[in-house]
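> Give the three-dimensional model of this entry:
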Amino acid sequence: MKDSNLILFDFNTKSNISNWRVVDDVVMGGRSNGNFRLNKNGHAEFYGDVSLENSGGFSSVRYRFESIQTLNSKEIVIRLKGDGKKYQFRVKDKSNNNYSYISTFTTSGNWENITIQLSEMYPTFRGRKLNMDNFSAESIEQIAFLIGNKKQQHFKLEIDKIFFSK
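Predicted structure coming up:
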């Protein structure tokens, strides 16, 4: 990692994760159950079960913060270890927007760096792509991870670090 990179979150055993919020399909009547915690190694763990009951099918964890400038950044890099499943990484330029800009990635089961080009993140609302331009804002106020692969499944995503890169 270069010194010029802006760290968004670097998890460790003393990290304050109180501003991270799990939002599951229960907000729409579903039965999925996501959790978020720090493990003994100081990594964040987003884990649980996705259920398709009652038209459910997703779990997410969101982190809202004061606006961070993205003008000098071209990509977001996430150091993580997944379970071989597909996830979405989501950003919002304004936390009160109904839509998010998303990028989908598949994990390998090993520690890896996932690199997401900000300019390739496209806008969606409730799973539908919107007829708007890709991300080009000068700042972001929220990030999120979401799993919703249209199947019932257990999931676990460990996150070490999230940072902007030039």
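> drop to CA atoms for contacts and neighbour counts, all remaining ones
Fine.
> Contact partners for residue 110?
81, 82 (C-alpha atoms under 8 Å, 6 or more residues apart in numbering).
> For residue 16, see how far away it is.
Using C-alpha to C-alpha, to the nearest Å, residue 110 is found at 25 Å from residue 16.
> Following up with a second sequence; could you model it the same way so I can compare the two?
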Amino acid sequence: MKLHIILTFFLFFFYSADLVIDFGKSNGKNKDWILISDNIMGGVSKSKLEYLDDSFLLTGNISLDNYGGFSSIKTKYENFDLTDYKGVKIRFKSSKQKFAFTLEESKNWTLPNFKGEFNSTKENTWEIITIYFKDFKEYQIGEPTGNKLKTSSLKNIVRLGIITTDKKEGPFTIEVDYIEFF
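Here you go, the predicted structure:
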């Protein structure tokens, strides 16, 4: 009987725990996320991804030349079932710029994806933002469709990411400590 109670408690704790993606050299996540910028479609923005001891640092210069204007960091393709979560918390700092946390449901980049936008309110100061999945909006090739993220889509996520959304030329920076699904 005691084993049954302990096992039940363990399973409840395991399945109800928040999912945390902790960044930095010390956490061995360097190979799990990749830099993707507008260069993949002819843009000329410059970006650099660096893993620090406890975070990642994405910096660069956005250019709107050749229909460019973004830089991002994304996971490799995997299967993420986020149906047990209501949203995401991100601990980050930036230079008062706009970003979005992205969820992709397909490997085909022309199909819709979902973005939960956030921005820094303080200059280069650690902040924790909360974005609820109910507030994520659907985009197709960078343009809003007017739709929201459906709960059923959370079961089929194949890629996570963070992308610049200012669509302004100039330097940008974002440092991220962790991403936590709650």
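> Report the TM-score for the pair.
With the length set by TM-score structural alignment, normalised by the length of the first structure, the two chains reach a TM-score of 0.86; 161 aligned residues with a C-alpha RMSD of 1.9 Å.
> Not counting its neighbours along the chain, what's nearest the residue nearest the centre of the first structure?
The centre of the first structure sits closest to residue 145, judged by C-alpha atoms, centre = their mean, with a distance of 2.2 Å. Sequence neighbours aside, residue 89 is the residue nearest to residue 145 of the first structure in space, at 4.8 Å (criterion: C-alpha to C-alpha, 6 or more residues apart in numbering).
> Number of residues surrounding that neighbour?
21 (other C-alpha atoms under 10 Å).
> Residue 98 of the first structure now?
Other residues close to residue 98 of the first structure by other C-alpha under 10 Å number 10.
> Superposed on the first structure, what's the mean shift for the longest strand along the second structure?
Secondary structure of the second structure per DSSP state E: the longest strand is strand 170-181. Superposed on the first structure, strand 170-181 of the second structure shows a mean distance of 0.8 Å to its aligned residues (mean C-alpha distance after the TM-score superposition for the first structure).
> counterpart of that strand in the first structure, which residues?
The alignment of strand 170-181 of the second structure onto the first structure (TM-score structural alignment) spans residues 153-164.
> What lies in contact with that stretch?
5-12, 42-51, 70, 73-83, 85.
> One more: stretch 39-59 of the second structure?
22-27, 30, 35, 37-38, 60-71, 73, 171-178.
> So what's the residue count around the residue nearest to residue 94 of the first structure when sequence neighbours are not counted?
In space, and not counting its chain neighbours, residue 94 of the first structure is closest to residue 141: 5.6 Å by C-alpha to C-alpha, 6+ apart. Residues near residue 141 of the first structure, counting by other C-alpha under 10 Å, number 17.
> The aligned partner of residue 141 of the first structure in the second structure and residue 103 of the second structure, how far apart?
Taking TM-score structural alignment, the alignment pairs residue 141 of the first structure with residue 158 from the second structure. Residue 158 of the second structure sits 8 Å away from residue 103 of the second structure, going by C-alpha to C-alpha.
> For the residue nearest to residue 145 of the first structure, what is the corresponding residue in the second structure?
Aligned partner of residue 89 of the first structure by TM-score structural alignment: residue 101.
> Quick one: name whatever helix or strand follows the helix or strand hosting its match.
Under the criterion of DSSP states H and E, residue 101 of the second structure resides in strand 98-104. Once the chain leaves strand 98-104 of the second structure, the next helix or strand it forms, by DSSP H and E, is strand 113-119.
> now that next one: which residue numbers in the first structure?
Residues 100-106 of the first structure are where strand 113-119 of the second structure lands, counting by TM-score structural alignment.
> I'd assumed residue 146 was in contact with the residue nearest to residue 145 of the first structure.
Yes. With contact defined as C-alpha atoms under 8 Å, residue 89 of the first structure counts as touching residue 146 (6.6 Å).
> and the end-to-end length of stretch 90-108 of the second structure?
Across stretch 90-108 of the second structure, first to last residue, C-alpha to C-alpha, it's 26 Å.
> now it, how far from the centre of its chain.
Chain-centre distance of stretch 90-108 of the second structure: 4 Å, with C-alpha atoms, centre = their mean, to the nearest Å.
> Please apply the same query to stretch 71-78 of the first structure.
With C-alpha atoms, centre = their mean, you get 14 Å for stretch 71-78 of the first structure.
> give the contact list for the nearest residue to residue 99 of the second structure once chain neighbours are set aside.
What sits nearest to residue 99 of the second structure in space, not counting adjacent residues and going by C-alpha to C-alpha, 6+ apart, is residue 164, at 4.5 Å. Neighbouring residues of residue 164 of the second structure by C-alpha under 8 Å, 6+ apart: 70, 71, 72, 98, 99, 100.
> Tell me if the residue nearest to the centre of the first structure really is in a strand.
Yes. Assessed by DSSP: H, G, I helix; E, B strand; the rest coil, residue 145 of the first structure belongs to a strand.
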